[in-house]
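[1] following is a predicted model, sequence given first.
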Amino acid sequence: MHSTDADILKTAEAWSREGRSVAIATVVETWGSAPRPAGSHLVVDEDTNILGSVSGGCVEGAVITEAMDVIADGKPRMIEFGVADETAWQVGLSCGGRIRVYVERLD
């Protein structure tokens, strides 16, 4: 069963209240075929517990890595994923679309 975005945000708030360091990744823009719509969330805590999805799995690992960096240094990041010939061997979206994801620490 998939969690709703409201459930994901409530979980982020609960984790933060428990004293966990938390980052939230949000899809802010999509182009072409994208696995998750704008507004989709992924929440990550300092122990790499996760809830939600920003890509249906194809770039989650890279987003989690960025989220851990955001938790560590507090600096938000805008990251973009897509498919292009020069990035075929890197993390990307096999569906041919592109997404832009904003990752921020919940303070």
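    Arrived safely, thanks for sending. Computed from a predicted structure; not experimentally measured.
[2] from here on, contacts and neighbour counts on C-alpha atoms
    Noted.
[3] now the residue nearest the centre of the chain, nearest residue through space, not along the chain?
    For the chain, Ala25 is the residue whose C-alpha lies nearest the centre (C-alpha atoms, centre = their mean; 3.6 Å). Excluding the flanking residues, the one nearest Ala25 by C-alpha to C-alpha, 6 or more residues apart in numbering is Val103, at 4.2 Å.
[4] for comparison:
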Amino acid sequence: MSTTEVEDVLGTAATWRAAGEQVALATVTETWGSSPRPAGSQMAVTKSGRMAGSVSGGCIEGAVAEAAMKTIDTGSPQLLDFGVTNERAWEVGLACGGKVKVFVEKLT
């Protein structure tokens, strides 16, 4: 992911937040093996269901968005861990053979 793409996600999240939306930001913190997005990739999610960016190219976005909604509701950050040994990873479609850790936090 290029710096411009990262700035777009952060800029979009800031715009949504300034407009009064509740927003969570998900950031890939670590990858291992085959991973569709590198560390530093980000996705913003609003309480109303809007999304910008990507943390996986589609295979875990739904699970990350679900976690983002919980983080928006509770205010508690989460560190999500998806991988081939994680039963949930197969459920959400991470079949690439790698591992991905995603940190989710509410923007205030």
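    Sure, I can see it. What you see is a predicted model; the values in this text were computed from it and never measured.
[5] what's the TM-score here?
    Between these two chains, after superposing, the TM-score reads 0.92 (TM-score structural alignment, normalised by the length of the first structure); 104 aligned residues with a C-alpha RMSD of 1.5 Å.
[6] give the contact list for Trp16 of the second structure.
    Contacts for Trp16 of the second structure (C-alpha atoms under 8 Å, 6 or more residues apart in numbering) come out as Gln22, Val23, Thr46.
[7] strands - which of these land there?
    Val23, Thr46 (DSSP state E).
[8] need the contacts of Trp16 of the second structure in JSON lines with distance to Thr85 of the second structure, can you?
    Shown next, in JSON lines, are the contacts of Trp16 of the second structure (distance: C-alpha to C-alpha, whole Å):
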{"residue": "Gln22", "distance to Thr85 of the second structure": "33"}
{"residue": "Val23", "distance to Thr85 of the second structure": "30"}
{"residue": "Thr46", "distance to Thr85 of the second structure": "30"}
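[9] can you pick the most crowded of the contacts of Trp16 of the second structure?
    Comparing the contacts of Trp16 of the second structure by number of neighbours (other C-alpha atoms under 10 Å), Val23 comes first, having 25 neighbours.
[10] that one touches Arg17, doesn't it?
    Yes - when contacts are counted by C-alpha atoms under 8 Å, Val23 of the second structure is listed as touching Arg17 (6.3 Å).
[11] between those two, what contacts are shared?
    The overlap between the contact sets of Val23 of the second structure and Arg17 (C-alpha under 8 Å, 6+ apart) consists of Leu107, Thr108.
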